[in-house]
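# predicted model follows, preceded by the sequence.
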Amino acid sequence: MSDTNLTNSWWKRLAIKSKAVWLTLSGVITALSVPAWQYYVVEQANVSIEIVKIERKQRDGVQFSLDSEELKLLEPYIPALFLYEASDLGGRGDKRISPSFELSILEKAFKKATRELKLISVKQLQLDKYISELSQFIDPTNKIKKLTEFRVSDFRLWSLGSYIDDIEAKYYEDQVLALTRNYSQLTFDELHQPKINTTALRYLLLDVREDLSDAISASEKQQNRLRNNIRSIERQLSALRQQFEQQYSYFVVEVIASNRGRSDTTLYSMGLLRIVFSDNNYVDINLTLNESYQHADLPASGTETYYYRSESLMDLTAQERKLVNSYWGSRGEVQIYLLDTQQQVYSSKPAPFVGNIKQKAMLDLLKDTAHGSMVSVSGY
């Protein structure tokens, strides 16, 4: 065999062996690379988030004291439940030393006070009528309104508790009931009619008449002071309302999270809401899941709705609160940033800093379309 044939034969054998080695290596590389490709490209989570709605809510339990002479004029119109401690027996206890009230209680008291200002003349006439009627029962010469015919039903028709202390009003009713209806303690005449202690009853009615007279005097003074300060009270309540809304409010952000990947993921309960007012001018507000969960599970090929609650605006600086309150509902944009347990950060597209985001988007679309139509017409 010639040298040339030997050389060709050697190269053929080398080529066959090289091809086998190459095929083996290719198989190994392919076997190793497919799982990695599946993990990094196919089996990873692919999350997108969108802000659907932002709600501004007020904190519960915020209370204000009557720390001005004008606001103290509202006290008679606040239910006794909020002014007195509860006793061990379930009744009314001692009056609270420095009571404080939710703003809604003060606003209701103000409405009641303004209504009573309009009805003061009617109230005065009603009290004068009751005093006149009591005087007739007390007068021994009156043959029409006999003292022995006075009954507790008269008091109940008058609703004494609306004019004097309700505990004292209840005491008067109980005393009249005891004097006129406590048959076990009453004596009877020859006609089997109960003998009523008219002396005690007369003194009782005298006390009631005096209390009603005092109520008229106190009411006149109270109403005069209230009438002179009603506008000041209204301004102070308006200032409290503004303080309540601007300092003691928070945001609830509704977020839709979609996972288009083939791997489940879990979002942390924390998040960040960035409110952008202009270039390099923004405020960051911390968020937490509104539900009592540590994490939010987001399955592969799944979509979930989550609600994140912001910290109170009271926790921001005064300058940050001013910006947030100025731009809320009118200008500015927001983005939300969330983090999963793989330390992957997801952010939403910018959305208007308003309550009803979808409505704002639809209105903007209508305005843009209308503007485009006007441009087309003018260009024509």
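Arrived safely.
# could you use CA atoms for every contact and neighbour count after this?
OK.
# could you verify that Thr303 is part of a strand?
Yes. Assessed with DSSP: H, G, I helix; E, B strand; the rest coil, Thr303 lies in a strand.
# tell me, how many residues neighbour it?
16 (other CA atoms under 10 Å).
# Ala361 too?
Neighbour number of Ala361 under other CA under 10 Å is 13.
# that one is in what secondary structure piece?
Here Ala361, judged by DSSP states H and E, is contained in helix 357-379.
# again with Val334
Per DSSP H and E: strand 333-340 holds Val334.
# output the contacting helices and strands for that strand.
For strand 333-340, the packing partners by 3 or more CA pairs under 8 Å, 6 or more residues apart in numbering; DSSP states H and E come out as strand 265-278, strand 345-347, strand 351-352.
# alongside the first one, take a look at this:
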Amino acid sequence: MRFDRSTLKFLLCVALLTAGIAIGYAIAYIAGASPSSVPLISSAIGLCLAFAVPIWQTYFLNAPKLSVEITSIKRTVSDQAVIALQDFPELQILKKNRRIIVQPPLLGLHDLVGRPTVETSSALKISDLDDLLNRTKQEYKDLPEKIEERRKELEEISKTNPAEFTRWDCARFNRPLSPEVEFDQDNKERTLELLQAEYKKRFDILEKRHQELQRDLPITERKLEILRDELINNRSFFTISASLINSGRTNSAIKVPALLRVVIGEGNYIDLKLSLKDFEEKSEISANGTRIVVFESSEISSLPEEDRRLINTYWGQSVRSRLYVENITSMIYQSNQIPFAEGLYQKIIYDRLAQEATLRSQKLSSTA
């Protein structure tokens, strides 16, 4: 139990007052006055009770009692970490599906290896690149059907009889074209040749794209996986969600700094410094109340190289982590111990729930 300075001064006054009474009785006894010890004992007991009751109420009965439970750990690549498409030939096939994303000047991946950063609208976050990759994979999946449709359209034009070719037919064939082919009533054969050439171009473009994706898509996936690993290892940060439960009779509040200690062996650990998000709204926990809070670390690039190497090695492994927080009266609380991995703690809870559900189902079956 820790006491603040005002309480320590209060206790010191009590001790000095009690000591003063005892010294007075000692002096009287030495002088031959033979004072009775009953008043001394009674006074001491009275003083102790008088001062102990408010202290007990303040620090025990009405004191806040916090318990901390980590609910999840998540590792995320910083939004400030971007990749410029034009810097990597393996990613060029994604450009066709690129959305126009305007971003302020940000640090690119090349900063990690000491090369100049290219500030461009094609510098995308890893989540945007994943989205582009998914759309490109879907495009590759849909291409055979589209190529077959273009082939049928091309065959239809090639089989069209010029004598039966009308302005309405020309308008129908022109529908997907831009610019359109002009209908020549006096030279329908030439009109059909121009339409066929345009449809052949559209067919060839799709076939070429299909061949390109068939050849390069696996290379793009592999390169993107390498870049993702680099960003995770160098430009990621941790988000820890926790429940703060106050079972005491008075409100409490926690401070912004917190610590996540990852124990990887006997006397070997990593400390991640955290900060409480939305401090103004989330720091206070009411009496008999619960608060869900989120802590964030800085990018792991700010850590010493050895700590960064250990984090990248043991993230997702069978090591344990524990959260430490401090309230405004400098009381420190520790959380439950959970695996240093994303989603593993939730899996443990799901397993417990499934086990309990099975037990209860068996009980219901046995009583039926």
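Everything's here; your move. Model, not experiment: these values are computed from the prediction.
# and Asp284 of the first structure, what element?
Using DSSP H and E, Asp284 of the first structure sits in strand 281-289.
# contacting residues around the helix or strand following that strand?
Downstream of strand 281-289 of the first structure, the first helix or strand assigned by DSSP H and E is strand 295-298. By CA atoms under 8 Å, 6 or more residues apart in numbering, the residues outside strand 295-298 of the first structure that reach it are Ala257, Ser258, Asn259, Asp264, Thr265, Thr266, Leu267, Tyr268, Ser269, Glu304.
# tell me the residue in the second structure aligned with the fifth one.
Yep, that's Thr265 of the first structure we're talking about. Counting by TM-score structural alignment, Thr265 of the first structure corresponds to Ser252 in the second structure.
# re earlier: which of the helices and strands packed on strand 333-340 of the first structure sits most buried?
Comparing those by mean neighbour count (mean count of other CA atoms under 10 Å), strand 351-352 comes out on top with a mean of 22.
# whereabouts in the second structure does that strand align?
Residues 338-339 of the second structure are where strand 351-352 of the first structure aligns, with TM-score structural alignment as the criterion.
# equivalent analysis for stretch 279-289 of the first structure, please.
Stretch 279-289 of the first structure maps onto residues 266-276 of the second structure, going by TM-score structural alignment.
# which residues touch the matching stretch?
255-264, 283, 293-298, 307, 310-311.
# hmm, try it at 10 Å
237-241, 254-264, 282-283, 293-298, 300, 303, 306-308, 310-311, 319-325 (CA atoms under 10 Å, 6 or more residues apart in numbering).
# how far out from the middle of the chain is stretch 300-320 of the first structure?
16 Å (CA atoms, centre = their mean, to the nearest Å).
# enumerate the positions of that stretch that are buried.
Ala300, Thr303, Tyr306, Tyr307, Tyr308, Arg309, Ser310, Glu311, Ser312, Leu313, Leu316, Glu320 (16 or more other CA atoms under 10 Å).
# now do the contacts for the counterpart of the fifth one in the second structure.
Taking TM-score structural alignment as the criterion, the aligned counterpart of Tyr308 of the first structure in the second structure is Phe295. Taking CA under 10 Å, 6+ apart as the contact definition, Phe295 of the second structure lies against 73, 238-242, 256-260, 273-279, 323.
# how many neighbours does Ile144 of the first structure have?
9.
# now what about stretch 190-203 of the second structure, what contacts it?
Residues outside stretch 190-203 of the second structure that contact it (CA under 10 Å, 6+ apart): 146-158, 160-162, 165, 170, 173-174, 176-185, 188-189, 204-205, 207.
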